[in-house]
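# here is my input; please provide its structure:
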Amino acid sequence: MSRLDSQKGAPGQAPAAGGRSRWTPRSTRRAPDGRPGWTRLLLGVLAPLLATAVALAAFWPVYQSIEFVRMAAVTVVVAGALAVLGARFRWSPLLVAALTAAVVLIAGVPLAIPSEATAGGWLPTGPALVHLLEATALSWRQLVTIVTPVGAYQALLVPAFLLGLVTAVLSASLALRSRHPRLALVPPFLLLAAAVALGPTEVAPAWTIAVGALLVLVSAVWAVLLPAGPTTSELPGSRRSRQHADRAAATPLIGHSVSRSRSLRLAITRVAAIAVVLAVALAGSTVLATTLAPASDRDVIRAHVEQPFVPRDYPSPLAGFRSYLDPATRDETLLTVEGLPADARLRLATVDTYTGVVYAVGDASAGAGNASGSGNASRSGNASGSGTDADGEDGSSSSADAAGSASASGSGVFTRVPYRLTPTATGTRVDLTVRVDRFSDVWVPDAGALEQLRFLGPRADALTDSFSYNAATGTAAVSAGLRPGDSYRLTAILPPATDDVDVASLRPGTAPLPEPAAVPDALTEWLTRNAAAPASSDEPAAPGGSLQRALDALASTGYVSHGIDPDTPRSVSGHGIARLETLFTEQPMVGDQEQYATAAALIARQLGFPARVVLGFRPDGAAAGDTSGPVAVTGADIDAWVEIQDSSGRWVTIDPTPAVRDIPERAPDEPTPISKPQTVVPPPVVEDPEESTPAAPDSEVSDPPAEQPWWLAAVRIVLTVAGWTLLIAAILAAPFLAVIAAKARRRRTRRRRGSADARIRAGWLEARDTAVDYGIDIPASATRREAAARIGSKTAVTLASVADRVSFSPDRPDDDDADKVWQGVDELRRRVAERHTRRERLRARIALTSLRRPR
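As a prediction, the model looks like this:
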């Protein structure tokens, strides 16, 4: 051992057994009983908790509420405390898991279901605990079938709470107690992947990339610079602990020759360099994601989960139009509405998918619609029985911004909605209270653009859970069905009235709606005759002008009859192809709102306008301006009208039904004379009955494509998230990999290129650069022997002596001597690496000190 090695307290020498090095940081010291110190535990847990908090931020587009922020902050702190206590007192993993479950039971209700907590929102109740246990299993599906953001609605915070708690406890425990603390990096990235999979489809990718890049930054700084927490391999009495202590006492610690101030400066420099590199990568990734991101929505779990309400499972509401006018029940009160403005209408359902049989409520699937229920379908709206207005515990349902956004088919989707909706429509805000008297159906009458709906009465919870809303069409539904005795309050935005709109000046909008499955030939011929501009007119052939002329022709030639009263002309219900053929061929034209609204919508579609039919109620009291008190809505108030979209995106309301007036007698059919042919007509050919049998018509609605299994969709999402994560990680790791590759190339060149004496001198340079990268301060002017003394290794001294002899001796070495020198270099690099932790070895590999050092 050299004189420098034998000096007590010399730079690089480890303390004697039982002693304490003056360079030992306070954070790495243990308590007197051998357990990890509190300071070390607290410092070791900061990085995994920060990474977990960053990953939880990916859930912000799902919740966007202060309750979520409180839940995330408290969850991370509690999980960190649990991990620290487990490491300090050496609890078994099973005990830590049991205490984590206890935290779920104690803190789950105040944090994840705050609306059901007591004592100021910090203590659970018995029913709330039952709800928490149910939500642990059921809230996952509810979260992916509801419109985001959900805030603190019901128990939908439970998934984020459970994922955040488990991730924080697991990550912090791995960092503090595992032999491989870098495994603690994995749980936060899995949490980020879960947040993306459970998130909305319309979030901009820049948000996800920003969160992911920030998580990579935290993880990189943690892995390179932050001290690893106490591991199980360092517990007093373990074999690895004794081996580590013996090796530390027998060999000098190379890095201890660096002063504290220099170490601090190096740490700050490396942190700044990492931050700059990651900031540049983050900015570039964000720009690329914003400019080159695909226009389609993200492929997440909620895109593959069947929605809670499928309208094609129910008969078309327009098919039951005539049943509201049954003479026996048409004057009975169906609903009682308070707060309805003058001339306002109650919207029951919007139908935008014409199948050739019915006009149905569409959904997001192309060609969606219910082909069943044609003709005079029975309606459950005039069910017998009376109800009373019962106020009970409130349940609420509404929607959020962009709820039920229109899909490629334009029908939108029915989705469960949280507490509130932020409609984009402008107009007058109204508050309505609706009491259900004799109405019974799945469709919920509303008005305008819904902002909030709150159910009342004993069935409030059941109706809230089954409530769905389609913001694209303004249609609300409850799969549990409304019954007499139910009631609800709603807040909506009524758009400005469009009664005075000049239809001739309108231009078609761009809303994509499902194409009609078929259009009657009689309607097309009638439109050709009545929509064309007069030959003597100089008016340009505009779609608005053609639509105005077609509506004027309907108003002048059409007559209204429901065909129910015995003294009125016959008028068949329904609005299929056959019924519309009859409407446009018989004279006079006789129908009611069901046929005229359907015909007007198809006419507008033929002229290029997006058009849909709305079924609803127009109470006599509201129409007369009488809104001083509750308005009774009866079956006689049923109405149907048309909404068309103009080029500004506004939906314009049009009433195409002609005014009620006396219907003239039906003109008798006059036989058409047929002249006798001049040539002899051959006798008709007798056809084989089997050959004349018509072929079965093709189905009007194509079979839906086979749905992918849920596990395949989940695998696709996981692979997509993993691919993007690896791509981001590769971009961010590229500078560090470049440094490692440059050093590897330099080492290979030194080993193989040049004569034997040049390779030996290059071997010494490699040994010196290795020591410099590990933080040993070797002045540039130091001789080889002085540098070897600072390294503090016999192998270094030998390599320096051989390099000096080659440089100054006349004897020339051969290739075998050079190979032996490089074997010594490899041995020195291995021994130096063994004296340092994994973090220090990684820092040495990516250090730029030796690359910047002059040769």
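# hey, let's count contacts and neighbours off CA atoms from now on
Noted.
# excluding its backbone neighbours, what's nearest Tyr324?
Gly635 (4.8 Å; CA to CA, 6 or more residues apart in numbering).
# which residues touch the one you found?
Contact partners of Gly635, counting by CA atoms under 8 Å, 6 or more residues apart in numbering, are Tyr324, Leu325, Thr329, Arg330, Asp331, Glu332, Thr333, Leu334, Asn382.
# what separation is there between it and Asp343?
Using CA to CA, to the nearest Å, Gly635 is found at 17 Å from Asp343.
# which SS class is Ala152?
At Ala152 the chain is in coil, as set by DSSP: H, G, I helix; E, B strand; the rest coil.
# that one: neighbouring residues, count only.
By other CA atoms under 10 Å, the residues close to Ala152 number 22.
# so it sits against Pro114, correct?
Yes - the criterion here is CA atoms under 8 Å, and Ala152 meets it with Pro114 at 7.5 Å.
# what do the two both touch?
Common neighbours of Ala152 and Pro114 (CA under 8 Å, 6+ apart) are Glu67.
# any idea how far Thr770 lies from Asp826?
In terms of CA to CA, Thr770 sits 10 Å off from Asp826.
# typed the wrong thing, it's Arg489
80 Å.
# same deal with Ala155?
The gap separating Ala155 from Asp826 is 60 Å, by CA to CA.
# looking at these two, which one has more neighbours?
Neighbour count, other CA under 10 Å: between Ala155 and Asp826, Ala155 has more, with 27 against 15.
# am I right that the more buried one sits in a helix?
No - secondary structure of Ala155 (three-state DSSP): coil, not part of a helix.
# to compare against the first, here's another:
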Amino acid sequence: MSAAASARDALRRLRELLSALNIWGLGYVLLGIGLATVAAWPLYAAPRALIVGIVGGLLGMLVAVVARVLRWNLLMSALVAAGVYVVAAAPLAVPSSLTSIPAFFLGVRDAVLGVALGWKQILTLNPPLGEYQAVLVPLMVVMLFGSFAATLLVLEGGRRAAWAVAVVSTMSVFGIAFGLIGTSSAITLWGIALPAPREWLLGISVFLAGLVWLIGRARLRRAQALRIVAAQNVTRSAAPVWLGIRRHLLSGVLLIVALVAGVAVVPAAAQWSDRTVLRDDVEPMVVVQRQISPLSTYRSWFTTSMLDEPVVSISGDTGDLERIRIATLDAYDGEDFHISPDDRFSRLPRTAAPDAGRLSLEFTVGEAYRGIWVPAPAGLAQAPTFEGARAEKLADGFHVDDEGDTAITIAETSDEREGLEPGDRYGVLVDAPDETPTLTDVRGGDSLLDSEAYPALAEWATMQEQPRTGAGYLEVIDRLRARGYLSHALLEDEQATGWISALKSAGGYSFAPTYAGHSAARIEELFTSLVDQERRAGADADPKMLVAAVGDDEQFAVAAALLAELWGLESRVVLGARLPAAEEVPGIPACDTACTGANMTAWVEVRSSGGDWTAVDVTPQSAMLPSTITEGEQLPEHPTVPEQLRSEALDPPQAQSDSRNTDAPPEEGGSDTLASLLAVARVVGLSLLALLLLVLPLLVVVVAKNIRQRTRRLAGDPESRLVGAWEELVDVYADDERPTPWFGTRVQAAVAVDREAATRLAELVDQGVFAAHPPTEADAEAAWTIVDEERAAIAERRTRWQNVRSHLRLRSFLARVAPRRARASSDHRLAVGTLAVAGAGAGRQEEDA
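Model (predicted):
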């Protein structure tokens, strides 16, 4: 064909492409691109996401239109679409690729890898994602390839075109499935509370768009068919007017019912279950759960080797920031406070910019600290900017919890552990703190604590006779701190000299021994001493006589958290350090430019009536020693307190000790190896299961075809096997896209197929079925030999991929659903075959007679 003829042919196909039916379909795909882009907006909340969504969708449509005009096959079209993606994805979806030529090639690499890895990245980041790294790549993939597939389908013209609705709907589902955990705020519509209005509106819009397109497409196809009939001068009877009216009314009623049902069902469905999105299941909790509770090792900060060593150094104006947080512990199991297994850690994008309401600080990790917890203030506006040789690893491993109160990094260290190590540096951008909410106006509720498990705690709380309000709770905590006594050690030895000397120089201090730990037994021991002391001294005794509980922030933070639960208040324990803007607490000084072990503290946070957390300091006093009162002893009118407590510390029995070694426990190599192997096995198993689920439908098709063939070949009598051979050959032709007419005789069908094997088999089957004598085993074997030879001949002329497609094709199954409809529309053709069958049957009956 000459170049001019090829150009004319392409121009003709382009004119055919611009038919009303195709333009209607392309308009539907364009609307789907817009809806999918709107659905993805909350996930990104960046103008560039709109560009990626719209431009990516238009590129996919363009490739599909060109493929249709030039009549490319599916493989060629898909390769061109992939090439367009590789070229366009870097400048569109990876903004950093535009900074330099090397950055462009890195962007292309990220775009290619993002097809497989980008989905996990967006699931481990807290939305909105903005333009962080390559997070826009999955959106580009969905929009470009989704619009490409949808456009090919709408231009198909056959029954498969309706599958475009599923593709367009899936494009919109991306933004919802990968988006925010919470839904949009409820609104009231016509007196009905409608939760998640944005999600509801998107769903209804996608539904209506698909419905309107299908209805319009059906009408356009019908009009097209009528024009063809009119062009052939074929007259048709006009349909009654009432049929058209009824059809329109029925469509309108169905549409109204769908809308009303949506309005009615959405509120109920929102209450049936919590919203679940894909990001709910992606967490670095494996590393978090391997960690020892940081509260359990609290006393290690006060040993001689750690007391004056810097934990973290801070540069920059801390302003009104009051605290540096290391870990927020929100679960207690009676043994230790830890991160709840239900918490979720995700990445934090780096999209914020400094402004008047934000503080910029630089942190340097000191020699006294290493671990996964990242010291930082609350309210991080973006992910930290790490510096140094490990910057990229630390950034990739950085995660924060849902409320942004605990930050971790799971980057591997030089000693094959995880987290920060001395010398690591990072900068943070922090939102300026709001006004601290108070607890005085908070009202308590039903107890959240099992009082039977903590009888001494419950009894002491009852003895205080305070109301179940925020003010009452704060009064109880003040009494708890005033009746406690600060001590960080069991023995007054070399390891304790540093903090003891510091307390003495601050105003006089006498050592008192105390166990470590914060188990339920240890907390009950603390409250038992308070209850016994108050009983002996009396409720009206001098406050000095009520001091009895010895411990430090580890025990008193847990005690205060449990008291909050007894008051019906939600609480948690935080480990960190106070900054100069915080209220001064005797015993644990605040830190300014360098936080050492001596500055480490723990406090309780209680949820206020507005939903915010309020910090409550719990460090006990260190000025008044505990007093030992004997039962029935008459207290002196003016009691004195000895200047120095002269007591010898005795080692307690092992069974009564709840102390914990301040050093980290030895590594359990076998357990870690087993855990790693189990984690790998779990990933491999889930991957194989997912692959099996994907392949399972294909396996079902292959097995069903084999069972069908075996059933026909092994039928009970030769006549059934003979007929089964013909049916098998018809199915072979159907899967080879060579459909056999369902009307007429077998010979007529064989002639229509135009295959010599079909003609031979049709004659053999008709001879065996309609002959005076039943067919023999040899006839059945000969018939199946023809089928096997024809199957082999067809397979030989096809490529390997075409053979695979033929084995997996469903046309031989679906074709058997259509015969009844085909017969109903072709009665005049069936009459010929029916008469032939009837005549043969009558002839056999006469011979038998």
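# could you get me the TM-score between them?
Once superposed, chain against chain, the TM-score is 0.58 (TM-score structural alignment, normalised by the length of the second structure); 575 aligned residues with a CA RMSD of 4.8 Å.
# aligned to Thr148 of the first structure, what sits in the second structure?
Matched by TM-score structural alignment, Thr148 of the first structure corresponds to Pro127 in the second structure.
# nearest spatial neighbour of its match, skipping sequence neighbours?
Pro127 of the second structure sits nearest to Leu43 (CA to CA, 6+ apart), 5.5 Å away.
# where's that neighbour, which helix or strand?
helix 20-44 (DSSP states H and E).
# now do that helix: distance to the chain's middle.
25 Å (CA atoms, centre = their mean, to the nearest Å).
# which residues touch the helix or strand that it is followed by?
Counting by DSSP H and E, the next helix or strand C-terminal to helix 20-44 of the second structure is helix 47-70. Applying CA under 8 Å, 6+ apart, the contact partners of helix 47-70 of the second structure are 10, 13-14, 17, 30, 33-34, 36-38, 40-41, 73, 77, 80-81, 84, 92-93, 130-131, 136, 139-141, 143-149, 151-152, 155.
# may I see the PyMOL selection of the buried members of those?
In PyMOL, a selection of the buried entries from the contacts of helix 47-70 of the second structure looks like this (16 or more other CA atoms under 10 Å):
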select buried, resi 10+14+17+30+33+34+36+37+38+40+41+77+80+81+84+92+93+130+131+136+139+140+141+143+144+145+146+147+148+149+151+152+155
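# what residue in the second structure is paired with Asp565 of the first structure?
When the second structure is aligned by TM-score structural alignment, Asp565 of the first structure is paired with Ala496.
# mind listing what that match touches?
Applying CA under 8 Å, 6+ apart to Ala496 of the second structure gives the contacts Phe302, Thr303, Thr304, His488, Ala489.
# counting neighbours, what do you get for the third one?
Right, Thr304 of the second structure. Counted with other CA under 10 Å, the neighbours of Thr304 of the second structure add up to 16.
# any idea what sits nearest it, other than its immediate chain neighbours?
Counting by CA to CA, 6+ apart, Thr304 of the second structure lies nearest to Gln495, which is 4.9 Å off, once chain neighbours are set aside.
# thinking that neighbour is in contact with Met306, fair?
No - judged on CA under 8 Å, Gln495 of the second structure makes no contact with Met306 at a distance of 9.7 Å.
# so which of the two has more stuff around it?
Higher neighbour count among Gln495 of the second structure and Met306: Met306, with 20 against 17, using other CA under 10 Å.
# show me what the more buried one lines up with in the first structure.
Aligning on TM-score structural alignment places Met306 of the second structure opposite Thr329 in the first structure.
# tell me which element its match falls in.
Thr329 of the first structure belongs to no helix or strand, assigned by DSSP H and E.
# follow-up on the earlier one: residue contacts, the match of Thr148 of the first structure?
Pro42, Leu43, Tyr44, Gly179, Leu180, Leu348, Pro349.
# what of Tyr332 of the second structure?
Tyr332 of the second structure makes contact with His338, according to CA under 8 Å, 6+ apart.
# over to Asn22 of the second structure?
Going by CA under 8 Å, 6+ apart, Asn22 of the second structure touches Val154, Leu155.
# returning to what we had before: just confirm the residue nearest to Thr304 of the second structure is within a helix.
Yes - counting by three-state DSSP, Gln495 of the second structure is located in a helix.
# for whatever residue of the second structure lines up with Thr136 of the first structure, grab the count of nearby residues.
Superposed on the second structure with TM-score structural alignment, Thr136 of the first structure falls opposite Val115. Look at Val115 of the second structure: counted by other CA under 10 Å, it has 15 neighbours.
# how about Gln243 of the first structure?
Residues near Gln243 of the first structure, counting by other CA under 10 Å, number 12.
# now do the contacts for it.
Contact analysis of Gln243 of the first structure by CA under 8 Å, 6+ apart lists nothing.
# give the buried residues for the helix or strand encompassing it.
In this assignment (DSSP H and E), Gln243 of the first structure forms part of helix 239-250. For helix 239-250 of the first structure, the buried set under the neighbour-count rule, 16+ other CA under 10 Å, comprises Ser241, His244, Ala248, Ala249.
# can you put those in JSON lines and add distance to Val130 of the first structure?
Formatted as JSON lines, the buried residues of helix 239-250 of the first structure follow (distance: CA to CA, whole Å):
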{"residue": "Ser241", "distance to Val130 of the first structure": "47"}
{"residue": "His244", "distance to Val130 of the first structure": "51"}
{"residue": "Ala248", "distance to Val130 of the first structure": "55"}
{"residue": "Ala249", "distance to Val130 of the first structure": "58"}
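# between the residues you listed, which is nearest Asp431 of the first structure?
Nearest to Asp431 of the first structure, judged by CA to CA, of the buried residues of helix 239-250 of the first structure is Ser241 at 71.8 Å.
# from memory that closest one sits against Glu234, does it?
Yes - when contacts are counted by CA under 8 Å, Ser241 of the first structure is listed as touching Glu234 (4.8 Å).
# Leu295 of the second structure versus whichever residue in the second structure pairs up with Pro656 of the first structure, what's the distance?
Pro656 of the first structure maps onto Val618 in the second structure, with residues paired by TM-score structural alignment. Applying CA to CA, the value for Val618 of the second structure to Leu295 of the second structure is 14 Å.
# and for Leu530 of the second structure?
23 Å.
# more neighbours: which of these two?
Comparing Leu530 of the second structure with Leu295 by neighbour count (other CA under 10 Å), the higher total belongs to Leu295, at 25 against 22.
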